[in-house]
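K.L.:
Kindly generate the corresponding structure for this input.
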Amino acid sequence: MKKTKIHLDQGDPLEQLMPRIKGKVFHVSKARNWPNIEFIGRILPNENGELETSFGSSSNSYFKNKRCVSVFDYRNIHEAEPKKHIHKCRPTKPLTPEEGIVIFVLGQESYDKLEPWDGWSHGDTRQMVVPYIEAGYPGAIELSQIEELIFVTVS
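P.N.:
Sure, this is the predicted structure:
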């Protein structure tokens, strides 16, 4: 697994990271969670709502309720529909000068296991999901499925 460290000084962090993450599927966590993830060797789904989340409601999330790890799906981020929804959940939201983030880029061999967001429309539509941007990975994501870790800090 490739490990990359990036420090951003100024400007829009998402815009600066876009060349590295467009076309990819990835999970984001606060940097302080990395030692525990590394220790257990996987990213766990937030089944019981006990894990910290930086991206909204942990109790009413579509993919949490399906026992999935939520991931950002930027494979088609250049298309019109995903562009319309990108502002609803930015992967850089938890990034602050006090706390960095870790971007876990999934290897392409994991893509066939992803659950798309559009199943949401056939169930309880009060659950939170980000159309065209969010996908779910059923169960835990083993670190062996991660092709790159990107550690990001900002001034």
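K.L.:
from here on, contacts and neighbour counts on C-alpha atoms
P.N.:
Noted.
K.L.:
For Ser84, pull up the helix or strand it's in.
P.N.:
Residue 84: Lys, not Ser. Per DSSP states H and E, Lys84 falls inside helix 80-85.
K.L.:
Val102 too?
P.N.:
In this assignment (DSSP H and E), Val102 forms part of strand 101-106.
K.L.:
elements contacting that strand?
P.N.:
When contacts are defined as 3 or more C-alpha pairs under 8 Å, 6 or more residues apart in numbering; DSSP states H and E, strand 101-106 sits against strand 25-30, strand 146-154.
K.L.:
got the angle for the shortest one vs strand 146-154?
P.N.:
This means strand 25-30. Strand 25-30 runs at 40 degrees relative to strand 146-154, counting by axes from the mean of the first three to the mean of the last three C-alpha atoms, to 10 degrees.
K.L.:
Buried residues in strand 25-30, which are they?
P.N.:
By 16 or more other C-alpha atoms under 10 Å, the buried positions in strand 25-30 come out as 25-30.
K.L.:
ok and the top helix by length along the chain relative to strand 146-154, angle-wise?
P.N.:
Counting residues, the longest helix found in the chain (DSSP state H) is helix 13-21. With the same axes, to 10 degrees defining the directions, helix 13-21 sits at 160 degrees from strand 146-154.
K.L.:
what helices or strands is helix 13-21 leaning on?
P.N.:
Helices and strands touching helix 13-21, as assessed by 3+ C-alpha pairs under 8 Å, 6+ apart, are absent.
K.L.:
okay, the buried residues of strand 25-30 in CSV with distance to Ile6 next?
P.N.:
Shown next, in CSV, are the buried residues of strand 25-30 (distance: C-alpha to C-alpha, whole Å):
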residue, distance to Ile6
Val25, 18
Phe26, 16
His27, 16
Val28, 14
Ser29, 15
Lys30, 14
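K.L.:
ok, so of those residues, who is nearest Asn65?
P.N.:
His27 (17.1 Å; C-alpha to C-alpha).
K.L.:
The structure of the following sequence is requested for comparison with the preceding one:
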Amino acid sequence: MTLFILSGCSSTIDLLQSASATPVPVATVIPQQHDLSILGVDFDPPLNYELIVSNGGITLLVAVENRGSFTESGVNLTARLMDRANAAKARELLNETLTLDDVAVGEVRVARFMQVSDLPARDSYHLVVELAPVADEVDTADNYRAYDIVGIVRK
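P.N.:
From the prediction side, this is the model:
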């Protein structure tokens, strides 16, 4: 301990020498949150007419990430494909929901939707992929993705 006496001061100040002070652990608080996100979509095979025909169909792949701090179970992921021939009256061509179980913290899960072999030929489609929010989810803006798909049908 060091004692300082300042002239003109009527009190003393005690200071601990830092070299002899015992470090005190600092508690770190990690906020607990639920947060799932759709990172993107892909197709197997890629969106190429000849590849789709030779493969016998196409499979939609959706990447989902758990950005929260809890393992999430029973999460519904829905994909809908609409006919965009008449945007005012978009007709649903396909609708499928998968349930994702035990998506661990930090995990990126690739969900594979059923292969479609009898897709009606169109010049363009509208794909909507939606992840149902989990209880108390902090950010649901990234649970929804929509894509316009054009130019895969050979004429």
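K.L.:
what TM-score do we get after superposing?
P.N.:
The TM-score (TM-score structural alignment, normalised by the length of structure 1) is 0.28; 79 aligned residues with a C-alpha RMSD of 5.3 Å.
K.L.:
Could you check how many residues crowd around Ser124 of structure 2?
P.N.:
16 (other C-alpha atoms under 10 Å).
K.L.:
now do the one 4 residues further on
P.N.:
As a burial measure, the neighbour count of Val128 of structure 2 was computed by other C-alpha under 10 Å and equals 16.
K.L.:
That one reaches Thr97, doesn't it?
P.N.:
No. Between Val128 of structure 2 and Thr97 there is no contact under C-alpha atoms under 8 Å: 11.7 Å.
K.L.:
who touches both of the two?
P.N.:
Ala79 (C-alpha atoms under 8 Å, 6 or more residues apart in numbering).
K.L.:
report the angle between the axes of the strand holding Val102 of structure 1 and strand 25-30?
P.N.:
160 degrees.
K.L.:
Which helix or strand lies directly C-terminal to strand 101-106 of structure 1?
P.N.:
Past strand 101-106 of structure 1, further along toward the C-terminus, the next helix or strand under DSSP H and E is strand 115-116.
K.L.:
Could you list every helix and strand that the helix or strand that comes right after that next one packs against?
P.N.:
Next along the chain after strand 115-116 of structure 1, taking DSSP H and E as the criterion, comes strand 134-138. Packing partners of strand 134-138 of structure 1 (3+ C-alpha pairs under 8 Å, 6+ apart): strand 68-73, strand 115-116.
K.L.:
and of the helices and strands packed on strand 101-106 of structure 1, who's closest to Arg42 of structure 1?
P.N.:
Comparing those by C-alpha to C-alpha, strand 146-154 comes nearest, at 9.5 Å.
K.L.:
Return the list of helices and strands in contact with that closest one.
P.N.:
Taking 3+ C-alpha pairs under 8 Å, 6+ apart as contact, the helices and strands that strand 146-154 of structure 1 lies on are strand 2-8, strand 101-106.
K.L.:
okay, the angle between that strand and strand 2-8?
P.N.:
Going by the same axes, to 10 degrees, strand 146-154 of structure 1 makes 20 degrees with strand 2-8.
K.L.:
what's the burial count for Lys2 of structure 1?
P.N.:
Close neighbours of Lys2 of structure 1, defined as other C-alpha under 10 Å, add up to 9.
K.L.:
who touches it in this structure?
P.N.:
Contacts here follow C-alpha under 8 Å, 6+ apart; on that basis Lys2 of structure 1 touches 147-149.
K.L.:
Looking at those residues, which one is closest to Gln16 of structure 1?
P.N.:
The closest of these to Gln16 of structure 1 turns out to be Leu149 (C-alpha to C-alpha; 16.5 Å).
K.L.:
OK, contacts around that closest one?
P.N.:
If you count contacts by C-alpha under 8 Å, 6+ apart, then Leu149 of structure 1 has 1-4, 102-105 around it.
K.L.:
Just flag the most distant two among those.
P.N.:
Met1 and Val102 (13.5 Å).
K.L.:
Which of those two has more residues huddled nearby?
P.N.:
More crowded of Met1 of structure 1 and Val102, by other C-alpha under 10 Å: Val102, with 24 against 12.
K.L.:
Would you mind confirming that that one makes contact with Lys30?
P.N.:
Yes. With contacts counted by C-alpha under 8 Å, Val102 of structure 1 reaches Lys30, the gap being 6.1 Å.
K.L.:
shared neighbours, those two?
P.N.:
Taking C-alpha under 8 Å, 6+ apart as the criterion, Val102 of structure 1 and Lys30 do not both touch any residue.
K.L.:
thinking again about what came up before, now the angle from the longest helix of structure 1 to strand 68-73?
P.N.:
For helix 13-21 of structure 1 against strand 68-73, the angle by the same axes, to 10 degrees is 90 degrees.
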